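S.K.: what shape does this take:
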Amino acid sequence: MEDAKKTKKKWTAKETKRLIKEYESATCLWDVFEKSYKDKNLKNEVLQGMAARFQTSVREVQRKLHNLRCQYTGELRKARTKKSGKDTADTYRSQWPYKENMKFLEGSISLRSSVGNELPPPLQEPEEQVENSQEEDQLMARANEIFDSPRNDLQKFGDFVAAELRALRNPLLMRQAKRSIMRILLDTSAADDDPSTP
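M.R.: The predicted structure is shown next:
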């Protein structure tokens, strides 16, 4: 496993814009209506190509794309909240420099309303990344696929779990709960993959 500090890259604005352009042309990574969206081998190839061109790891490219997507979703939510708010004269104007570059995602992102119509806290990059196992990386990739898929009963349950986690006031307890949930999912997934499990 690569050292977490080696995978973290300082992205320049120029590199970020280039990455967004490549992401836009790689519809298999974001367009759920594209037949190739379900082709994991193609997605892997595309991500490996991006990683090579940006001289970083696949994991770092995935991290950066995830952060860009989350930031863009947050910008859309802020704009929607301002529009639906009482003060219609005060419209939201994004200061995020990549909003226009990410506009191609607009049709593929469904904004779900959160409990109490409040926005989730903005995504902040940790000072030091915690080293994850390969299983945790696969779980995160699966979580991204689920995030992009149409809403179903499991998604509703996931939203409920997320709302309960957001309601926790103690950040340490929140991290412990998230890790416990991930462990349960990893253990259950491993048992599900085991042919000897009834």
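S.K.: from now on I want contacts and neighbour counts done on CA atoms only, so please keep to that.
M.R.: Fine.
S.K.: the biggest helix by length in the chain - contacts with which helices or strands?
M.R.: Counting by DSSP state H, the longest helix found in the chain is helix 58-84. Here helix 58-84 touches helix 40-53, going by 3 or more Cα pairs under 8 Å, 6 or more residues apart in numbering; DSSP states H and E.
S.K.: got the angle between the helix it packs on and helix 58-84?
M.R.: Between the axes of helix 40-53 and helix 58-84, defined by axes from the mean of the first three to the mean of the last three Cα atoms, to 10 degrees, the angle is 100 degrees.
S.K.: what about Glu145, which helix or strand?
M.R.: Here Glu145 sits within helix 134-148, counting by DSSP states H and E.
S.K.: elements contacting that helix?
M.R.: helix 171-193.
S.K.: so which bits of the helix it packs on are buried?
M.R.: Met174, Leu186 (16 or more other Cα atoms under 10 Å).
S.K.: now show me the structure for the sequence below, then we'll compare the two:
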Amino acid sequence: MEKSQDRKPAEVRKFEILYAATELFCEHDYHVVSMEDVAAKVGVSKATVYLYFSSKLELFFGVIDHAVDKLIAGLEEALTDTAHQSLAEKLDAAQQSLQDYAPIFRASQHLMSTGMPDNDFPPHVVATFMKKMHSRRGRLQEMFVNVFSKAQEKGEVRSDMNPEELATVFGTYGMLMTRSEVSYETAKEILFHGILVKEDKE
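M.R.: So this is what the prediction gives:
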């Protein structure tokens, strides 16, 4: 018998489902996780899970959507303009936010690279998800453009660099840094100092 048969507020129950699904998708391949697994982890029936998410793919996209929202909130806090914080300190804080959600983003990248069964890939769900992600990418880009622009004003970044291009480059590094085999310190070293040996000038 289901525990506390949906006496909880809908938003609380939905969060519990998302949280449980996040843990499962981070621990196991998408194709291995079932709606029954999610229901069991929450302590509800499978029917209850389907009240909130019509398919496993919609649930998976819901997990990513929730993670991105939390990531943006974390980045907004990390990148808040404060006079005493250097660009490096802000990017370090941003990196911590990225690492907090790296496992689910790795799961997403793995799923997209391996593909999904056609019957679990409804076009309207994918279209809605991609539209949301496009909007969020725009917000992330805007945040980092602002950070690099202000760093330029403080003399921390070369004046001949385009803040929009810097934001795009950092975004690329950010995606790489969600992969466990790429170290943040290595990526930051390349971004800040490049890869060429500097010649000593006499």
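S.K.: let me see the TM-score of these two.
M.R.: Remark: TM-score between the superposed chains equals 0.30 [TM-score structural alignment, normalised by the length of the first structure]; 97 aligned residues with a Cα RMSD of 5.1 Å.
S.K.: the longest helix of the first structure: which residues count as buried?
M.R.: Residues of helix 58-84 of the first structure classed as buried: 58-62, 64-65, 68-69, 71-79, 81-82 (neighbour count, 16+ other Cα under 10 Å).
S.K.: before we move on, the earlier item: only the buried residues of whichever helix or strand comes after the helix holding Glu145 of the first structure, if you could.
M.R.: Note on helix 134-148 of the first structure: by DSSP H and E, the next helix or strand toward the C-terminus is helix 153-167. Applying a neighbour-count criterion of 16+ other Cα under 10 Å, one finds Asp159, Leu165 buried in helix 153-167 of the first structure.
S.K.: just want the angle from helix 153-167 of the first structure to helix 134-148.
M.R.: Angle, helix 153-167 of the first structure to helix 134-148, by the same axes, to 10 degrees: 110 degrees.
S.K.: could you say what helices and strands helix 153-167 of the first structure packs with?
M.R.: Looks like helix 153-167 of the first structure contacts helix 171-193 (3+ Cα pairs under 8 Å, 6+ apart).
S.K.: quick one: work out the angle between the helix it packs on and helix 153-167.
M.R.: Using the same axes, to 10 degrees, the inter-axis angle of helix 171-193 of the first structure relative to helix 153-167 is 160 degrees.
S.K.: can you name every helix or strand that helix 171-193 of the first structure contacts?
M.R.: helix 134-148, helix 153-167.
S.K.: nearest to Ala190 of the first structure, out of those helices?
M.R.: helix 134-148 (9.5 Å; Cα to Cα).
S.K.: buried residues, that closest one. List them.
M.R.: The neighbour-count check on helix 134-148 of the first structure (16+ other Cα under 10 Å) flags Leu139 as buried.
S.K.: now do the strands in the second structure.
M.R.: Along the second structure, no segments are classed as strands by DSSP state E.
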